[in-house]
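Enquirer: heads up, no residue letters with this:
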């Protein structure tokens, strides 16, 4: 699925081909490597997306600009032998979100620079997300304002493409965009997007693009972000119920230009993912589940090292992460609530996986390196794999996965990606 093939997803669906693509939303190098290894195994394309908070002209929380991120991803692809022509790069939630504390004009001045940088760096899948309010505005905006601001961003993207050439970007639009990274509130009021709302979103964007002379760009809008009734929070997952999205899926048959893009599909069952694709949610975004699986593997290895390596337990990975999380609480404190026990559990085990923001930290990297060194050249007994990494035990005993630190981490991530591959 080259970038051009991605653009033809709606046409192929309209012709009866129910296929999809996994959108890997992570900047963790092992997650990206696992995605490429899965793509090699499947013979498929790999779509890697960077969010506006991870990557932007100011560096985001990864410290990378769009051009930096492209080089970072391409270096991993080259190292594992993944064909560059099968790599698709996407920009996720591109809009004012990183600067929404500013007034709208100041925030969009920054967003304009960001979206141009993404297109100039060769990102060909662009999610236009102007759904959130800026300083002094409501948290969620009306459809007309959202569409007008999305069209503004599309105009910037089109200008950037004219400057640099190459493959023209395809766009994703929407006005009912879930919160990046999972829900921040209770999940008892989740509403599936209505067919009428989906149709209204398309028409209001069509008008906004037309008013700016962007009809050709609108023709390259291939996806619509809607709420299919899936979400996750700290400890809960709302699983896909196809019967609740029947009307939405039926509406798609009257809109052959589009497929749906489903956000927050993390932690769905494989059957649920397959049903989403069948029902038109052809772009499945996943991020926290991948680093959640990676953390599970690291903590399992940490427990194994405590068993096998004399003196390791006094400076374990989990203890180092707890100290780091407590000393620098900015990425979790306002999101997690409860007593001290509940907070400790959430810091490490929440589905929201806000611990993922800490893995690039020098302290966390040093702790992972200590773990890796501790188990280097140590034969890990199958019994400890069974005890602490049970999900990987069948692959280890069959010889599919080697019982070493690196391969076990990658296998944990690929076990998630394999479910998406099967669904798609």
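Expert: All right, it came through fine. Nothing here was measured: the structure is a model prediction, and the numbers come from that model.

Enquirer: C-alpha from now on. contacts and neighbour counts both.
Expert: OK.

Enquirer: Off-centre distance for stretch 339-348?
Expert: On the basis of CA atoms, centre = their mean, to the nearest Å, the separation between the geometric centre of stretch 339-348 and that of its chain is 24 Å.

Enquirer: Second structure for comparison follows:
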């Protein structure tokens, strides 16, 4: 049996090479391509994750099952020339969340089917998240019940991978907003109490033993905690190392564990390096990448309209607005204020709820039409300076080609580079 690449992540800080790993939480092909190209340049593996809402046995909002997602990612890897054996697939927030409106028994039964599908599809990093109450239960469940349900899912994953070449590693703990982001604007966050982190590990170890899968707990490598980072629609709460000092120190009491940090999007390079130095060895990023992609394609949208006025019946931005107004379910609970304020948030919120609409047929067609219109066009440096300023200097220096595809990849890479640099010595 081949050892899971992430199994010894707690020891990375004591050896040459990677100290941590970025977790790319996106199903957009351009984001995944950009991540693979960055990982290839760094000569490291790439970790691609799918959430329970994004990908599940019912298709999620992408329409993909775990098996579909694996094929999707491997197809991109083949096109980019990235070795498939250097792609690590992860499942995020695996639990009853997509079905929490159902009774617990039914929701957990569906969660079992889901984690079995993830495990059988070769996802080797599984985040167990059973903290949410189902129909008739409190919003947040007691730790003991959360751990019991997590161990139940781990048992299913273990059975599904009994003969697998690589056994999965597990992530426990859930002190983060629900999948999809916070529902309200945030001003301050309480850092996880050190004792709570220790107790999470202790309770899960006991639950795994009670479920007969203590061997699986030997492959539990990280706990999800709140280091005090998050973002709202228009603000980012920056990482404060001082506030997280006591939490970071507690890793000495839970050997073999690192912390997984969710919602690290929009943190500064200095903050990302601080997180890594403080033991947050898995840095999850998602909306920050599709936010950068949207910036790039909106810039290309403006460039195309200037170079080829009237060639399209609708711009990409116009299509997004039309579809989001007609189908508001993915943003209406999250965006508040006047009509003008909601319009601003639909397109330019840090929470990037617009990302849920990239798979929509009309949006996908509009994006395809935009890229086709610009195919083969050497975009003038002056227009890149005006609409894609982040790529202006790399284009001038010959590091990015002045074509639409390269500029889109390059814009996402501006974010990715900070993450990969933070994860190396």
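Expert: Yep, that arrived. The model shown is predicted, which means the values in this text are computed figures rather than measured ones.

Enquirer: now the strands: where do they sit in the stretch 51-200 of the first structure?
Expert: 87-94, 125-128, 170-173 (DSSP state E, counting those that start in this stretch).

Enquirer: how far out from the middle of the chain is the longest one?
Expert: Yep, that's strand 87-94 of the first structure we're talking about. Going by CA atoms, centre = their mean, the spacing between the C-alpha centre of strand 87-94 of the first structure and its chain's C-alpha centre is 10 Å.

Enquirer: Quick check: next helix or strand after the host helix or strand of residue 6 of the first structure?
Expert: Residue 6 of the first structure is part of helix 3-7, with elements assigned from DSSP states H and E. Next in sequence after helix 3-7 of the first structure, counting helices and strands by DSSP H and E, comes helix 9-14.

Enquirer: Go through that following helix and flag the buried ones.
Expert: Of all the residues in helix 9-14 of the first structure, those buried under the rule 16 or more other CA atoms under 10 Å are 9, 10, 11, 13, 14.

Enquirer: of these, closest to residue 240 of the first structure?
Expert: residue 13 (20.4 Å; CA to CA).

Enquirer: Distance-wise, check that closest one relative to residue 252 of the first structure.
Expert: Using CA to CA, to the nearest Å, we find residue 13 of the first structure at a distance of 10 Å from residue 252 of the first structure.

Enquirer: Which residues are in contact with each of these two?
Expert: In the contact map built from CA atoms under 8 Å, 6 or more residues apart in numbering, the residues linked to both residue 13 of the first structure and residue 252 are 259, 280.

Enquirer: which residues in the stretch 151-300 of the second structure form helices?
Expert: For the stretch 151-300 of the second structure, the helices defined by DSSP state H, counting those that start in this stretch occupy 194-210, 214-217, 245-249, 269-277, 287-307.

Enquirer: could the buried residues of helix 9-14 of the first structure go into a markdown table alongside distance to residue 246 of the first structure?
Expert: Conversion of those to a markdown table gives the following (distance: CA to CA, whole Å):
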| residue | distance to residue 246 of the first structure |
| --- | --- |
| 9 | 20 |
| 10 | 18 |
| 11 | 20 |
| 13 | 17 |
| 14 | 17 |
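
Enquirer: Out of those residues, the closest to residue 415 of the first structure would be?
Expert: For the buried residues of helix 9-14 of the first structure, the minimum distance to residue 415 of the first structure (CA to CA) is 25.2 Å, reached by residue 9.

Enquirer: show me the contacts for the closest one.
Expert: For residue 9 of the first structure, counting by CA under 8 Å, 6+ apart, the contacting residues are 19, 20, 222, 259, 282.

Enquirer: tell me the two of the residues you listed that are most distant?
Expert: In these, two members sit farther apart than any others by CA to CA. They are 19 and 222, at 14.3 Å.

Enquirer: Out of the contacts of residue 9 of the first structure, list just those in strands.
Expert: In strands, judged by DSSP state E, the following of those are found: 222, 259.

Enquirer: need the contacts of residue 9 of the first structure in JSON lines with distance to residue 265 of the first structure and neighbour count, can you?
Expert: Rendered in JSON lines, the data for the contacts of residue 9 of the first structure read as follows (distance: CA to CA, whole Å; neighbours: other CA atoms under 10 Å):
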{"residue": "19", "distance to residue 265 of the first structure": "16", "neighbour count": "18"}
{"residue": "20", "distance to residue 265 of the first structure": "13", "neighbour count": "27"}
{"residue": "222", "distance to residue 265 of the first structure": "19", "neighbour count": "23"}
{"residue": "259", "distance to residue 265 of the first structure": "16", "neighbour count": "28"}
{"residue": "282", "distance to residue 265 of the first structure": "12", "neighbour count": "27"}
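
Enquirer: Next, count neighbours for the residue nearest to residue 375 of the second structure when sequence neighbours are not counted.
Expert: Distances taken as CA to CA, 6 or more residues apart in numbering put residue 404 closest to residue 375 of the second structure, at 6.9 Å, once the chain neighbours are dropped. When neighbours are counted by other CA atoms under 10 Å, residue 404 of the second structure registers 25.

Enquirer: In the first structure, what residue corresponds to residue 404 of the second structure?
Expert: Residue mapping for residue 404 of the second structure onto the first structure gives residue 405, with TM-score structural alignment as the criterion.

Enquirer: residues touching its match, list them.
Expert: Counting by CA under 8 Å, 6+ apart, residue 405 of the first structure touches 301, 372, 375, 376.

Enquirer: quick one: which of the residues you listed is most hemmed in?
Expert: Comparing the contacts of residue 405 of the first structure by number of neighbours (other CA under 10 Å), residue 301 comes first, having 25 neighbours.

Enquirer: Do I have it right that that one meets residue 386?
Expert: No. Between residue 301 of the first structure and residue 386 no contact is recorded; they are 11.5 Å apart, counting by CA atoms under 8 Å.

Enquirer: on that earlier part again, can you tell me which of the contacts of residue 9 of the first structure lies closest to residue 419 of the first structure?
Expert: Distance ranking of the contacts of residue 9 of the first structure against residue 419 of the first structure, using CA to CA, places residue 20 first at 12.4 Å.

Enquirer: what sits against that closest one?
Expert: By CA under 8 Å, 6+ apart, residue 20 of the first structure lies in contact with 9, 277, 281, 282, 283, 284, 423, 424.
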